[in-house]
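In: sequence and predicted model, in that order:
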Amino acid sequence: MGLYDQTVGVLLIGIFFNTFLFGLVTYQFIVYANTKFKDPLWIRAIVWTLCITDTTHSTIAIYNAYDMCVTNYGNPESLLFVSWTVPVLAFATAFAAFITQIFLGHRVLLITKNKYITGVVGITSLAAFVTAIYVTYMAAVVHEIKDFGLLVPSVTAWLALQTTADFILTFILAYALAKSRTGFSKTDTVINRLIRGAVQTGVFASIFALGDMFCFTLLKGTYFYAMFAYPIGRIYTNTLMDTLNARINLRDMMGGTVDLDSQSNANVYHMHGRATFQGQSIHVQKEVITDVNTNPTAVASYSDEDVYSKTAYKKA
């Protein structure tokens, strides 16, 4: 093992992976910009705020690599001190996570109509973000790597709260969407796609957050935590952008119709765009699929308006 494998080496791995993810996120931004979504201003503001945040984060990360490998080449003592980039990168990561969790919390509110669950998610996410701000402050105050032990309690609290919010969001979204299955193959295919997306969001974000936390806590004197810390923000942004851009494929999957073939024994009647199956009304309007009688917001909307906007849910 080389002399700098556990310091410069692992830092570079984290930066390389972050840069790769930034490329994927940039593609997501381009797709969003070139698609005529009629999203409200607050969603567009979130998208372009994250675009600026991710660009800034990735630019500073690449600068950090240049500073280590070029500017301070032959100066290993520089690794003993905390660069100004550390608190900036930490804040950008926490900000991306907070924005994404608030967006998904809004989605939970629309699907479940449960303000208490949404409140728990919001409070947990806000607590994680506030703790991250404190970590950012401490990282700016601490000047030497040997003093990073002072940050262990606050970093642990930050990442534990952030992971808790992810787990709650994942469980609630997956459970609520699973209950929304209608028995119609096209609708259930879309719902299964949303469930898969919700689970992937929680799993990947949690793995990296926990990896960051355990490496930072247990592997002091190394930079193993950086392999997980650098890419976390891009994972959250990619999650949010994939959620928004997925409307294109989901709308194509629905094809503007409801597939009734999967219920061969159903007593089905067609009248003016309304299909009735065993007492449940399914209304198709502007490619919006809504299970009206059981839960008007159970099945997500795929209109060109806001995919999660309450205006997209219309009773038949």
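Out: That came through fine. Residues are numbered from 1 along each chain as shown.
In: rest of the way, CA atoms for contacts and neighbours
Out: OK.
In: strands of this structure, start to end?
Out: 268-271, 274-277, 280-285, 288-291 (DSSP state E).
In: nearest to Val203, out of those strands?
Out: Smallest distance to Val203 across these (CA to CA): 27.9 Å, for strand 288-291.
In: what packs against that closest one?
Out: Other helices and strands packing on strand 288-291, by 3 or more CA pairs under 8 Å, 6 or more residues apart in numbering; DSSP states H and E, are strand 280-285.
In: quick one: buried residues of the strand it packs on?
Out: Ser281, Ile282, His283, Val284, Gln285 (16 or more other CA atoms under 10 Å).
In: adding distance to Ala61, write these out as JSON lines.
Out: Below are the buried residues of strand 280-285 laid out as JSON lines (distance: CA to CA, whole Å):
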{"residue": "Ser281", "distance to Ala61": "52"}
{"residue": "Ile282", "distance to Ala61": "49"}
{"residue": "His283", "distance to Ala61": "49"}
{"residue": "Val284", "distance to Ala61": "47"}
{"residue": "Gln285", "distance to Ala61": "46"}
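In: which among these gets closest to Ile46?
Out: Among the buried residues of strand 280-285, and counting by CA to CA, the member closest to Ile46 is Gln285, at 27.5 Å.
In: that closest one and Ala275, how far apart?
Out: Shown here: Gln285 relative to Ala275, a distance of 12 Å by CA to CA, to the nearest Å.
In: do Ala132 as well
Out: 50 Å.
In: who's more crowded, these two?
Out: The residue with more neighbours, out of Ala132 and Ala275, is Ala132; 26 against 17, by other CA atoms under 10 Å.
In: what about the residue lying closest to that one once chain neighbours are set aside, how many neighbours?
Out: Nearest residue to Ala132, sequence neighbours excluded (CA to CA, 6 or more residues apart in numbering): Trp158, at 5.6 Å. Counted with other CA under 10 Å, residues neighbouring Trp158 total 26.
In: and the comparison structure, right after this:
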Amino acid sequence: MAGVDLLMFVNIRFGPMLIGVLLNVALYGMLTYYQRYAKVRFYSCAHPSNKLQMLYLFIVASTVVIVQVGIIFQPLIIDYGALKALVFAPKMLPGDSFLIAIVSAPIQMFAAGRIKAITKSYIIPAFVSLLALASGSSAIAMFVTVLQTPKFRDFDKFKTVATMWLVCSAACDILIAGGMTYALLTRKTGFSVTDGHINRIVRRASVCLLISAA
């Protein structure tokens, strides 16, 4: 009976982490596929600053994948069967929230700039920027707190910080999706070909952002 309880405990603790890492690796594989074979090149951006931004995001996203694989590799491979794997959090776990913060915040701020450029309004971009800063700050606070909390049993201490981080990030992505949808739909030209492209962009952008918010 104790063995069954232990197995259930391991499944609850590491099962969601493993699924998340597998999904992230799959998405990263899709990214590299489009980069290599679908003629979607980071260096095809017109402005040099955009090229540097895309290169930065690609490097950090690659680092995120490495760190997340390391997070699940330690308890399930290196420390497999050891009690410390169930007591102490993986050593690379604190870096996850920090890396996500320095990826998501720049993307959200960039989206705020695009919405401002299209709508010529500061209202939605201002809210997006505030939520992006709040989300990024909470993620960095999460990084510091997890770094100081090595044991799983103490993770309840940063529940508030984690909730604020995830809520702000989700709200920011939803607001970006709504803002971009509104901005594009109000720029329809009346030409079926152009409007068809706008509708496709709206659908794809909305789906991607809402998935990231979820």
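Out: Sure, I can see it. Keep in mind it's a predicted model, so treat the numbers as computed, not measured.
In: what's the match for the residue nearest to Ala132 of structure 1 in structure 2?
Out: Using TM-score structural alignment, the partner of Trp158 of structure 1 in structure 2 is Trp165.
In: residues touching that match, list them.
Out: Contact analysis of Trp165 of structure 2 by CA atoms under 8 Å, 6 or more residues apart in numbering lists Ala134, Ser135, Gly136, Ser137, Ser138, Ala139.
In: counterpart of Thr119 of structure 2 in structure 1?
Out: Per TM-score structural alignment, Thr119 of structure 2 is aligned with Thr112.
In: got it, and Leu147 of structure 2?
Out: That one, Leu147 of structure 2, aligns with Ala140 by TM-score structural alignment.
In: same deal with Arg203 of structure 2?
Out: Using TM-score structural alignment, Arg203 of structure 2 sits opposite Arg196 in structure 1.
In: cool, and Gly190 of structure 2?
Out: Checking TM-score structural alignment: Gly190 of structure 2 goes with Gly183.
In: thought Thr182 of structure 1 was touching Asp188?
Out: Yes. Contact status for Thr182 of structure 1 versus Asp188: in contact at 6.5 Å, counting by CA atoms under 8 Å.
In: how far out from the middle of the chain is stretch 110-121 of structure 2?
Out: 21 Å (CA atoms, centre = their mean, to the nearest Å).
In: my bad, should have said stretch 166-175 of structure 1
Out: 12 Å.
In: and stretch 175-195 of structure 1, by the same measure?
Out: The answer for stretch 175-195 of structure 1 is 20 Å, by CA atoms, centre = their mean.
In: between the two ends of that stretch, how far is it?
Out: Terminal-residue distance, stretch 175-195 of structure 1 (CA to CA): 8 Å.
In: in that stretch, what's buried?
Out: Applying 16+ other CA under 10 Å to stretch 175-195 of structure 1 flags 176-178, 180-182, 185-192, 194-195 as buried.
In: how about the helices in structure 2?
Out: Using DSSP state H, the helices found in structure 2 span residues 2-36, 48-73, 84-87, 93-119, 123-147, 159-185, 192-213.
In: of all those helices, which lies closest to Arg153 of structure 2?
Out: Comparing those by CA to CA, helix 84-87 comes nearest, at 7.4 Å.
In: and that closest one, how far from structure 1 on average?
Out: Once fitted to structure 1, helix 84-87 of structure 2 is off its aligned match by 2.1 Å on average (mean CA distance after the TM-score superposition for structure 1).
In: residues in structure 1 aligned with that helix?
Out: Mapped onto structure 1 using TM-score structural alignment, helix 84-87 of structure 2 spans residues 77-80.
In: tell me which residues are up against that stretch.
Out: Thr7, Met68, Asn72, Glu144, Ile145, Lys146.
In: what distance do you get for the fifth one to Ala139 of structure 1?
Out: Look at Ile145 of structure 1 and Ala139 of structure 1: by CA to CA, they are 10 Å apart.
In: one more: the last one?
Out: When CA to CA is applied, the distance between Lys146 of structure 1 and Ala139 of structure 1 equals 12 Å.
In: between the two, who's got more neighbours?
Out: Ala139 (24 against 13).
In: give the contact list for the more buried one.
Out: So Ala139 of structure 1 contacts Val82, Val86, Pro87, Phe148, Leu151 (CA under 8 Å, 6+ apart).
In: in CSV: these, plus neighbour count.
Out: Formatted as CSV, the contacts of Ala139 of structure 1 follow (neighbours: other CA atoms under 10 Å):
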residue, neighbour count
Val82, 19
Val86, 15
Pro87, 21
Phe148, 17
Leu151, 17
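In: and the contacts of stretch 77-80 of structure 1, which two are furthest apart?
Out: Once CA to CA is applied, those give Asn72 and Lys146 as the farthest pair, at 19.2 Å.
In: mind listing what Ala90 of structure 1 touches?
Out: With CA under 8 Å, 6+ apart, Ala90 of structure 1 has these contacts: Ala132, Val135, Thr136.
In: okay, the residue nearest to Ala132 of structure 1 and Leu104 of structure 1: tell me how far apart.
Out: Taken as CA to CA, the span from Trp158 of structure 1 to Leu104 of structure 1 is 19 Å.
In: and if you look at Asp147 of structure 1?
Out: Asp147 of structure 1 is 36 Å from Leu104 of structure 1, by CA to CA.
In: give me the more crowded residue out of the two.
Out: Comparing Asp147 of structure 1 with Leu104 by other CA under 10 Å, the one with more neighbours is Leu104, at 24 against 14.
In: quick one, what contacts that one?
Out: Counting by CA under 8 Å, 6+ apart, Leu104 of structure 1 has contacts Leu169.
In: one more time with 6 Å
Out: Listed by CA atoms under 6 Å, 6 or more residues apart in numbering, the contact set of Leu104 of structure 1 is empty.
In: next, count neighbours for whatever residue of structure 2 lines up with Ile43 of structure 1.
Out: Aligned by TM-score structural alignment, Ile43 of structure 1 pairs with Asn50 of structure 2. Asn50 of structure 2 has 15 neighbours, counted by other CA under 10 Å.
In: how about the one 10 residues further on?
Out: Counted with other CA under 10 Å, residues neighbouring Val60 of structure 2 total 16.
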